[in-house]
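Undergrad: Whatever this is, show me its structure:
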Amino acid sequence: MIANPALSLDSLCVRYGNKRVVDNASFSIYSGELVGLIGPNGAGKTTLMRAILGLVRPSQGVIRSDGAFPGYVPQRQDVAWDYPISVVELVLMGLRKEPLWRRLVGVMSGGQKRSATRVNSDKTSFLGGNTTNDNVAPKAQYDDATPRGQHNNVTSSTSREAYRAARHALEAVNMLEFANRPIGALSGGQRQRILIARALIGEPAVLLLDEPFTGLDQPTQDSLSQLFRDLANNGTAVLMSTHDLAQAVHVCDRLIMLSRSVRAIGTPHELRDPQLWMDTYSVGADSPLLRSVGLLT
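TA: Down below sits the predicted model:
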């Protein structure tokens, strides 16, 4: 019996004006696997994740969930680290009464439609950057979902249950001892871990990671890779966008090669054709990129 995917995309397209940024993307990811989303700069990786979250409007396509909504770890540079809050307060921000994509794409519980909700575009907000654009409010269809985690319906971020959930999330990323520390006092690796805790507090079935290794030293990258592997081994479906190809090949169960469209999907062992990498990344046969993934000696 084949398991149902935790998340699947069918013929997903996203346009910015007349430019098609994601073109006819289709794939599925399953509980318990760590999948790397790789491709050159401008390939559409972040846009694809934002479409999954309901932050941009696909021009066509279907996004299906197995009954849970994704947790999301943004790029660290998108966060205002001088914001005057503690680690535990940041983690508590991950609690929502509704899935993020439901609040943004305009789907109420039970599938009832409503007008699309636009995101506040205040650039001084904690999650920095302007998330409002002409693509907010979707045409893509989402299956109705029921949260997997018992903490998703917490209505008060100061409740005892909420703090218990935050404690569990911080324990999962080995950051409990930093709970009361200001977020601005953390190192790069520590900041990444608390963003992961923020995404984990609702016990999501799917975790989206956008460039989690950027700007981190090798020991920190290795430590985070093991954390992602552990999360997958515990049943979470993890989709990780990354430019660190060596880490992706080393730690991921499967790779999705994206360059606007999906060029290939397979295990690192299956994607051993140098020409595939050369075509996807527009590099030559002597490129260091091929050496980084073990295709050149």
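
Undergrad: C-alpha from now on. contacts and neighbour counts both.
TA: OK.

Undergrad: Tell me where the stretch 101-250 of the chain has helices.
TA: 160-172, 188-200, 218-233, 245-251 (DSSP state H, counting those that start in this stretch).

Undergrad: Wait, a strand at Leu12?
TA: Yes - in this structure, Leu12 lies within a strand as judged by DSSP: H, G, I helix; E, B strand; the rest coil.

Undergrad: and Ala25, which of the helices of the stretch 101-250 of the chain is closest to it?
TA: helix 245-251 (20.0 Å; C-alpha to C-alpha).

Undergrad: Which other helices and strands does the closest one contact?
TA: Judged by 3 or more C-alpha pairs under 8 Å, 6 or more residues apart in numbering; DSSP states H and E, helix 245-251 is in contact with strand 34-38, helix 218-233.

Undergrad: mind listing what Arg260 touches?
TA: By C-alpha atoms under 8 Å, 6 or more residues apart in numbering, the contact set of Arg260 is Arg20, Val21, Val22, Asp23, Gly42, Ala43, Gly44.

Undergrad: Against Thr280, how distant is the first one?
TA: The one in question is Arg20. 17 Å (C-alpha to C-alpha, to the nearest Å).

Undergrad: Second chain to compare with the first, below:
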Amino acid sequence: MLEVRQLAVNYRGVRGLNPVSFAVEPGQLVGIIGPNGAGKSTLLKALLGLVPAGGVVNYCTCPLHQQLAKVAYIPQRSQIDWDYPITVWNVVMMAQIRQLGWFRRPNRATKETVETALKRVKMLNLHHRRIGELSGGQQQRVFLARALAQQADLFLFDEPFTGVDKKTEAVMLEVFAQLRSLGKILILSTHEWGQSLSQLDRLLLLNQSLIAEGSPQQVMTPENLHQAYGSYLGNSWHQKIETSFFC
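TA: Coordinates of the predicted model:
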């Protein structure tokens, strides 16, 4: 189980995230939603120790920062250098190099792991292409394959559905379901309000503080969303919520 207690972030005296506490059981897919600047990415980075934070983050009763080899993290696409001259195959192989070491040649088992990961995201046929030549959805699938090749137990995704096509979204949701069945923990941040939210086990509604937590139906209420987003949502948003979760 992942246990988070009173996790808070301060940037030189400016509060980036008020104390947040929650727990995630094995086999759960949890979404973090909230407006821009709510602290969604900050929360993911704080879990990994990438930003200064106070509080406790334990995985299987031990500090998570001591077990980062068990974590696969996919940042937002905007944080990745897509001009770097590397092929799809080598992007995924990087997950195995961490385990092999830089000076050992990949063995047959390693190559099979990379090939299987690319097959699962339907990208094996483009393994020779440079990452910068792919579409946004294809790039996201490659980085999902790298996470799979890492053979992690905890997966963190920052805005994985942003700018992707319907095929990629369907592939990702299928892989997420497979990982859940294996008892993996998956946490993703998102600002998408489509049907993909209904696939999540739980939601954390965030705006600097944790406003609501529970199933999508419990969290996506007009009252909670008004508290998180303010009055500008309007009736069209309320209708979209009802269509997505209550019909």
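
Undergrad: And the TM-score between these chains?
TA: Scored against TM-score structural alignment, normalised by the length of the second structure, the superposed chains reach a TM-score of 0.86; 236 aligned residues with a C-alpha RMSD of 2.2 Å.

Undergrad: rewinding a little: now the helices of the stretch 101-250 of the first structure as a markdown table including mean neighbour count?
TA: Shown next, in a markdown table, are the helices of the stretch 101-250 of the first structure (neighbours: other C-alpha atoms under 10 Å):
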| stretch | mean neighbour count |
| --- | --- |
| helix 160-172 | 20 |
| helix 188-200 | 24 |
| helix 218-233 | 17 |
| helix 245-251 | 18 |
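
Undergrad: Now do stretch 231-243 of the second structure: everything it contacts.
TA: Under C-alpha under 8 Å, 6+ apart, the answer for stretch 231-243 of the second structure is Trp193, Met220, Thr221, Pro222, His226.

Undergrad: Run a quick neighbour tally on the fourth one.
TA: Residues within reach of Pro222 of the second structure, counting by other C-alpha atoms under 10 Å, total 17.

Undergrad: so who does the aligned residue in the first structure for it touch?
TA: Pro222 of the second structure maps onto Pro274 in the first structure, with residues paired by TM-score structural alignment. Neighbouring residues of Pro274 of the first structure by C-alpha under 8 Å, 6+ apart: Ala285, Leu290, Leu295.

Undergrad: Checking my notes, the first one in a strand, right?
TA: No - per three-state DSSP, Ala285 of the first structure lies outside any strand segment and is coil.

Undergrad: The second structure: which residue goes with Gln75 of the first structure?
TA: The equivalent of Gln75 of the first structure in the second structure is Gln76 (alignment by TM-score structural alignment).

Undergrad: Average separation of the host helix or strand of Gln218 of the second structure from the aligned part of the first structure, please.
TA: For Gln218 of the second structure, the host element (DSSP states H and E) is helix 216-219. Compared with the first structure after fitting, helix 216-219 of the second structure has a mean deviation of 2.0 Å; criterion: mean C-alpha distance after the TM-score superposition for the first structure.

Undergrad: Can you name the residues in contact with that helix?
TA: Taking C-alpha under 8 Å, 6+ apart as the rule, helix 216-219 of the second structure contacts Leu197, Ser198, Leu200, Asp201, Arg202, Leu203, Leu204, Leu205, Ala212, Glu213, Phe245, Phe246.

Undergrad: what's the closest of the residues you listed to Leu47 of the second structure?
TA: Leu204 (14.5 Å).

Undergrad: Now check the first structure for the residue matching that closest one.
TA: Using TM-score structural alignment, Leu204 of the second structure pairs with Ile256 in the first structure.

Undergrad: how about the most centrally placed residue in the second structure, what does it touch?
TA: Residue closest to the mean C-alpha point of the second structure, counted by C-alpha atoms, centre = their mean, is Phe157 at 1.4 Å. Contact analysis of Phe157 of the second structure by C-alpha under 8 Å, 6+ apart lists Tyr73, Ile74, Pro75, Gln76, Leu186, Ile187, Leu188, Ser189.

Undergrad: Please pull up the equivalent of it in the first structure.
TA: By TM-score structural alignment, Phe157 of the second structure lines up with Leu209.

Undergrad: Look up how far Thr236 of the first structure lies from that match.
TA: Noted for Leu209 of the first structure: a distance of 12 Å to Thr236 of the first structure, by C-alpha to C-alpha.

Undergrad: Please apply the same query to Leu186 of the first structure.
TA: 26 Å.

Undergrad: okay, these two: which has more neighbours?
TA: Using other C-alpha under 10 Å, the more surrounded residue of Leu186 of the first structure and Thr236 is Thr236, with 24 against 15.

Undergrad: what does that one align to in the second structure?
TA: Match for Thr236 of the first structure (TM-score structural alignment): Lys184.

Undergrad: show me the contacts for its match.
TA: Here Lys184 of the second structure is in contact with Pro26, Gly27, Gln28, Asp153, Leu154, Phe155 (C-alpha under 8 Å, 6+ apart).

Undergrad: redo that, cut-off 7 Å
TA: Residues near Lys184 of the second structure by C-alpha atoms under 7 Å, 6 or more residues apart in numbering: Pro26, Gly27, Asp153, Leu154.

Undergrad: what residue of the first structure matches up with the second one?
TA: Aligned against the first structure by TM-score structural alignment, Gly27 of the second structure finds its counterpart in Gly32.

Undergrad: re the thing from before, for Ala199 of the first structure, find the nearest of the helices and strands packed on helix 245-251 of the first structure.
TA: Checking those against Ala199 of the first structure by C-alpha to C-alpha gives helix 218-233 as the closest, at 12.0 Å.

Undergrad: okay if I get the helices and strands packed on helix 245-251 of the first structure as a markdown table plus distance to Trp101 of the first structure?
TA: Shown next, in a markdown table, are those (distance: least, C-alpha to C-alpha, whole Å):
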| stretch | distance to Trp101 of the first structure |
| --- | --- |
| strand 34-38 | 20 |
| helix 218-233 | 22 |
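
Undergrad: Quick one: closest of the ones you listed to Tyr83 of the first structure.
TA: Among those, helix 218-233 sits nearest to Tyr83 of the first structure (C-alpha to C-alpha), with 23.8 Å.

Undergrad: Report how many residues lie close to the counterpart of Gly234 of the second structure in the first structure.
TA: Matched across to the first structure, Gly234 of the second structure falls on Asp286, judged by TM-score structural alignment. The local packing of Asp286 of the first structure (other C-alpha under 10 Å) involves 10 other residues.

Undergrad: can you check the one 4 residues further on too?
TA: By other C-alpha under 10 Å, the residues close to Leu290 of the first structure number 21.

Undergrad: picking that back up, among the contacts of helix 216-219 of the second structure, the buried ones, what's the ChimeraX command?
TA: Filtering these down to the buried ones (16 or more other C-alpha atoms under 10 Å) takes a single ChimeraX command:
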select :197,200,202,203,204,205,212,213,245
